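> Attaching a predicted model along with its sequence, questions to come.
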Amino acid sequence: MLTEIYCDRFRQKTISFHSGLNVVLGDENGTNSIGKSTLLMVVDFVLGGQSLIEHNGDVVSELGEHDYRFSFRFGMETFRFQRGTADSGAVYVCDEGYGIVSVKTIEEYRSFLAAGFGITLEDISFRALLGPYFRVWGRGNDDARFPLHAFKAQPARECVNNLIKTFDLFGTIRDIQVSLAEKEKESGALRNAVATSILPKVGKKEYVKNLVSIDELEQQLDAVKSNLAPYATSIADIVNREMVEQKQRRDGLLETRSRIEASLRRVRRNLESNRHIKSAHFDGLTHYFPEVNKSRLAEVEEFHSEVAKLLRAELCDSERSLSDQLIEVDGHIAEVDSTISEALRSVNEPTAVLDRVVGLSNSLQAAKDQNRFYELGLALKESIAKLKSSLSEEKVRVIERIEESLNDGMRATASAIFGEGRKSPRLTLREAGYTFEVHEDTGTGAAFVALILFDLTMFDETQLPVIAHDSLIFKNIENDSVSKLIRFYAEFGKQSFVAIDEAEKYGPDTAEFLRDRSVVLLSDDALLYDTDWRSKSELS
């Protein structure tokens, strides 16, 4: 527990604390700006908080940078420290005379406090645990409608989660959240891979089409594996499907070539045998037929000579044309022969089979990969949906348990303080929010009573090490109710810190009770610090 705070700017230098209720008591005039709230902020500061720096800037601006020395007793051992406003991120470990021995970071110091107070909660930090229940003016957590909020802008979901953590019931939820985050990360990576074209986009239609392709490709590969020899005999048909057509084309070209060659031979024979009739051929006739008309024979010779010339010219033209056709056909035959030779080389080499198998395997693997990623996406969606459902179910189960415990606890606390029949507040929890209300009583006083009942119940049911309530919380509550409430703080062995004034109005017994448990008496003439700057700004 906190045992003392020393500051050379305090009016009384050292303020000592005790177990149970610690009262910062103001005067009977209810004077403001005397340091009641500020001392609670200093207590928060020595508990590792930052509100004194963040919300009480006038303290530093008026006093300058200054240090606080303080001690805690945990078990039988006392621990002393120093923390200053100039470097609030460092906490100095001190000896008995407050000589500095070593230094801790603020996070190390907070961990030390958590261990010292015996806090075993794994899922919430020391400061997050204290935050909502250290209710001091300026921290923004004094709205009676929102008792789970450590500050006004805190998300309601975070408030509910912190409540679950405070009850040490977050373990299963945490495990589910970790699994959910991993699955959502995987799903996001898969979506990004598709969005950036690293992976193809596969929908249900493509998935079904791939299933058919996979079946066909596997059948083809199985056929190759189970019957390679018969398969190899038809490699030419598989790898060189045009080969049969090329053979048929070659046969046609050879037939055409034969026809051309036959025609060319006939033309050449005709050219060789083409002779016209000369007059000398008829010389023997005049011996047997002296009366023959030699002049007529000469005319016949001249006629045949002209005809022969014409026929020879045509035969020469035919020879040239047929020769050209033969050359062209031979060229086509050479092309076909080259194609067939290339095909035959492919048949004789095993690379064709290998290429075919590799092609089938690649196509099969591509189809399988596409479907695998599609199935992975579906599986991730299903896993995420199940995890979200499990998370929701677990959280509902836990908050129902906490809700019942707190509502029963507040009812019991209200009965213990005010007697049976006193209306108690009701907390209704949801996964991402909550409501807090007192049915049939909407007055401000009832709201602040409900807030105190809630904090005292939390103080009783959890590892919450300290609570603090500023005077503004008590001002709107009926005096009799304050008198009853204030005594209940002292029922706890754990330390609570209350700032209050006008003690006498709560009755002489309560006034005496408050003075007995006070750690400092503040008034218009006895301020917290040795400097009064109220004419410049208010110190609360």
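Nice, I can see it.

> C-alpha from now on. contacts and neighbour counts both.
Noted.

> can you give me the end-to-end distance of stretch 191-203?
Stretch 191-203 has an end-to-end distance of 13 Å (criterion: Cα to Cα, to the nearest Å).

> list the buried ones in that stretch?
R191, V202 (16 or more other Cα atoms under 10 Å).

> Go ahead and name everything in contact with it.
Q370, N371, Y374 (Cα atoms under 8 Å, 6 or more residues apart in numbering).

> Show me which positions of stretch 312-321 end up buried.
R312, L315, S318, E319.

> Just the ones in strands from those residues, please.
Among those, DSSP state E puts none in strands.

> any idea how far I467 lies from E431?
26 Å.

> Neighbour count for the two, which is higher?
It is I467, of I467 and E431, that has more neighbours when counted by other Cα atoms under 10 Å, with 23 against 17.

> quick check, the more buried one in a strand?
Yes: I467 sits within a strand when classified using DSSP: H, G, I helix; E, B strand; the rest coil.

> give the contact list for it.
L130, Y133, F134, R135, D455, F459, Q495, S496, F497.

> Tell me the one of those residues nearest N348?
L130 (84.8 Å; Cα to Cα).

> Enumerate every residue touching the closest one.
L464, P465, V466, I467.

> rerun at 7 Å
L464 (Cα atoms under 7 Å, 6 or more residues apart in numbering).

> Sticking with it, tell me its helix or strand.
helix 126-130 (DSSP states H and E).

> Measure how far that helix is from the centre of its chain, please.
27 Å (Cα atoms, centre = their mean, to the nearest Å).

> First-to-last residue distance for stretch 41-58?
13 Å.

> list the buried ones in that stretch?
41-53, 56, 58.

> Kindly indicate the member of the contacts of stretch 191-203 with the most neighbours.
N371 (22 neighbours).

> Helix, strand, or coil at it?
helix.

> that older thread, pick out the most distant pair among the contacts of I467.
R135 and Q495 (14.3 Å).

> this is the other structure I want to compare:
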Amino acid sequence: MLDEIICEKFKEKRIKFHDGLNTILGTNTGDNSIGKSSFLLIVDFVFGGNTYAHANDIIKNIGEHEICFSFKFNNESFFFSREVINHHKVWQCNEKYEKQNSMNTEEFCDWLDKQYKIQLPYLTFRNIVSRYIRVYGKDNANEKLPLHSVSNEKMKDACYALLKLFDNYMPIHSLAQQANKSNEELKAYQKAQTFNFISNIGKRDFSKNEKELERLNDELEELAKDVERGFADLDAEISEEAIRIKKLLSRTRRLRSGVKSRLETIKENAEYKFSVTTSDFQNLLAYFPDANVRKIEDIEGFHNKISSVFKEELSLERRKLEKELGDYNNLVNEYEKQLEELIQNPKLSKTVLSRHSELLRQINHLQKENKAYVELSRLKTIKKEDEERLSSVRQKQFAVLANELNTKMKAINQFIYGENYNSPVIDFSENSYSFFTPDDTGTGIAYKGLVVFDLAVLELTKLPIVVHDSIVLKQISDIAIEKILELYDNSGKQVIIALDKQNSYTEKANKILNTKSVLHLAPNGDELFGRSWG
């Protein structure tokens, strides 16, 4: 929690804080320009805000000054200082507020986020607390726009900030990313169509293309069948000649294959050799001493004579077959050449190939157009489905949030007024919200609704602090203020308010205000800075 604020320029140098309600009191006559709102802006300043540093009247009349402050977490104190001119830097200090190390305001706010154990996804510490430090000059005390950090903030951003604070944004985040992705993909595709990189046709042209594609494919198929049937687009003379040559070519190839087979057999037989055994006869006698070697030699000689005659005949047959094979090869080459010249006839290229190419070109063109239409339709469908899913989940999450808030605000309102007064209601629509009290448009009731809303958020979320300036409270009835002060003090968190005319409230309210006072301001030297320039 915030423990103290110190400034050498203050009339009262050190202001100590405590849990629950802390009051900054003015006079019973409601004097202005004594520093109540300025001090609350300093509270915002020590929580990382910048509005105080941009207050020209402060800079002009007080000049450069330093705000020292401390926080206490788990009974341990942490000391800091921050200069008004060089306000982008926060100094870590020792207990005497001697500067040790510096950090930027974002790092400091991250540190506070961890110390307060908030650490909600997609939401910064400043985005949380700044909305609920409602001080004159911050432009966030509009009783009809309690979600807004400033009056011109987009409705959608204000709604999402509250949803994130309740930690109900996670289901929406991934769907929002997907919806954004599908939207960007569609936009990129449509842009490519705008520059004619991709075809762009409508549903009527798509249907027309489908019919034309069917006709063209039928024609292409028929053309192929005609070619298979024998060059249907050639004249009869060319067709008959082509068929005759193909028959001769097939017959000649068969005859050539027969010659090749016989030639291979001749080659195998020519390479056969009879066994030579004469050199081994002496070895044979070693095992068969009674063998008739002479007779064996006669048989060997006979075999050699036969072999010689056989080789001569094979050689003659081989030369004959090789000549016959050469003749067949020449004949096959001639027939193939004649058929090739016939097929390459200009009449065939013009009547068959040209038409075939044109059909393919037309089919390809129409297919590209229809493919582009189908892809565009697919991208549009995906975009629509993603947006519908996002819208459905978003509607459910905000419905849950509204129910939770309205239930709590009703309970708080009943504590303040009993059953006789309507409680404020928040209602969410598509990227917007409305906040009102049914059947009551009075100013006091409107500001009471704003306070009730903040108290509900304070109780239901990790919001660590609420700050209300007198502009928020002074319109509310005295009886309601008494109950509101009780709620502030029993919230279990720090609440800092500024109020004057304390004696005009009930005795109990006056007692709470004075008991919880941390700073009492008045004119004639008892202002925040000891003087007034208003």
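All right, it came through fine. All values reported here derive from a predicted model rather than from experimental measurement.

> R135 and Q495 of structure 1: who's more crowded?
Per other Cα under 10 Å, whichever of R135 of structure 1 and Q495 has more neighbours is R135, with 29 against 20.

> Okay, the closest residue to the more buried one other than its chain neighbours and G203 of structure 1: tell me how far apart.
Leaving aside its chain neighbours, R135 of structure 1 sits nearest to H469 (5.0 Å; criterion: Cα to Cα, 6 or more residues apart in numbering). Distance of H469 of structure 1 to G203 of structure 1, given as Cα to Cα: 60 Å.

> and if you look at C7 of structure 1?
Taken as Cα to Cα, the span from C7 of structure 1 to G203 of structure 1 is 71 Å.

> what's the mean distance for the helix holding L130 of structure 1 versus structure 2?
Compared with structure 2 after the fit, helix 126-130 of structure 1 shows a mean deviation of 2.0 Å (mean Cα distance after the TM-score superposition for structure 1).

> Any idea which residue is closest to the centre of structure 1?
Centroid check for structure 1 by Cα atoms, centre = their mean gives K185 as the closest residue, at 4.1 Å.

> What helix or strand is it located in?
Per DSSP H and E: helix 171-195 holds K185 of structure 1.

> Off-centre distance for that helix?
6 Å.

> Same question for stretch 325-332 of structure 2.
On Cα atoms, centre = their mean, the centre of stretch 325-332 of structure 2 falls 72 Å from that of its chain.

> In structure 1, which residues correspond to it?
On structure 1, no counterpart of stretch 325-332 of structure 2 exists by TM-score structural alignment.

> what range in structure 1 matches stretch 264-275 of structure 2?
Under TM-score structural alignment, there's no match for stretch 264-275 of structure 2.

> the helices in the stretch 1-150 of structure 2, which residues?
With DSSP state H, counting those that start in this stretch as the criterion, the stretch 1-150 of structure 2 has helices at 36-46, 56-62, 105-115, 125-129.

> Would you mark the buried spots in the second one?
Going by neighbour count (16+ other Cα under 10 Å), the buried part of helix 56-62 of structure 2 is I58.

> cool, and the third one?
Of the residues in helix 105-115 of structure 2, those scored as buried under the neighbour-count criterion (16+ other Cα under 10 Å) are T105, E106, F108, C109, D110, L112, D113.

> distance of the fifth one from M103 of structure 2?
Right, D110 of structure 2. 11 Å.

> same deal with the fourth one?
Between C109 of structure 2 and M103 of structure 2 the computed distance is 10 Å (Cα to Cα).

> what's the overlap in contacts for those two?
With Cα under 7 Å, 6+ apart, C109 of structure 2 and M103 have no common neighbours.

> and the counterpart of R517 of structure 1 in structure 2, what is it in contact with?
Applying TM-score structural alignment, one finds that R517 of structure 1 aligns to K516 in structure 2. Neighbouring residues of K516 of structure 2 by Cα under 7 Å, 6+ apart: L21, N22, T23.

> packing partners for the helix or strand that R487 of structure 1 is a member of?
Element membership of R487 of structure 1 [criterion: DSSP H and E] is helix 479-489. On a contact count with 3 or more Cα pairs under 7 Å, 6 or more residues apart in numbering; DSSP states H and E, helix 479-489 of structure 1 meets helix 351-418.

> I'd like the next helix or strand past the helix it packs on.
With DSSP H and E, the next secondary element past helix 351-418 of structure 1 is strand 426-430.

> Quick check: that following strand compared with structure 2, mean distance?
Using mean Cα distance after the TM-score superposition for structure 1, the mean distance for strand 426-430 of structure 1 is 1.9 Å.

> how big is the offset of stretch 183-190 of structure 2 relative to structure 1?
Looks like 0.9 Å for stretch 183-190 of structure 2 (mean Cα distance after the TM-score superposition for structure 1).

> Next, the buried residues of that stretch.
Quick answer for stretch 183-190 of structure 2 (16+ other Cα under 10 Å): N183, E185, L186, Y189, Q190.

> ok, now stretch 134-148 of structure 2?
Buried, per 16+ other Cα under 10 Å, within stretch 134-148 of structure 2: R134, V135, Y136, K138, N140, A141, N142, E143, L145, P146, L147, H148.

> contacting residues for the first one?
With Cα under 7 Å, 6+ apart as the criterion, the residues that contact R134 of structure 2 are N140, A141, V467, H468, D469.

> What's the match for it in structure 1?
Looks like R134 of structure 2 aligns to R135 there (TM-score structural alignment).

> What ranges does the stretch 151-300 of structure 2 have for its helices?
155-165, 170-194, 203-228, 236-270, 281-287, 293-343.

> Show me the one of those helices that comes nearest L359 of structure 2.
Nearest of the helices of the stretch 151-300 of structure 2 (Cα to Cα): helix 203-228, 6.5 Å.

> which outside residues touch stretch 57-69 of structure 2?
In contact with stretch 57-69 of structure 2 (Cα under 7 Å, 6+ apart) are residues E4, I5, I6, C7, F79, F80, S81, R82, E83, V84, I85.

> again, 6 Å this time
E4, I5, I6, C7, F80, S81, R82, E83, V84 (Cα atoms under 6 Å, 6 or more residues apart in numbering).

> Let me have those residues in a markdown table, adding neighbour count and distance to G418 of structure 2 as columns.
Shown next, in a markdown table, are the contacts of stretch 57-69 of structure 2 (neighbours: other Cα atoms under 10 Å; distance: Cα to Cα, whole Å):
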| residue | neighbour count | distance to G418 of structure 2 |
| --- | --- | --- |
| E4 | 18 | 37 |
| I5 | 22 | 38 |
| I6 | 18 | 42 |
| C7 | 17 | 44 |
| F80 | 24 | 44 |
| S81 | 24 | 45 |
| R82 | 22 | 45 |
| E83 | 16 | 47 |
| V84 | 22 | 46 |
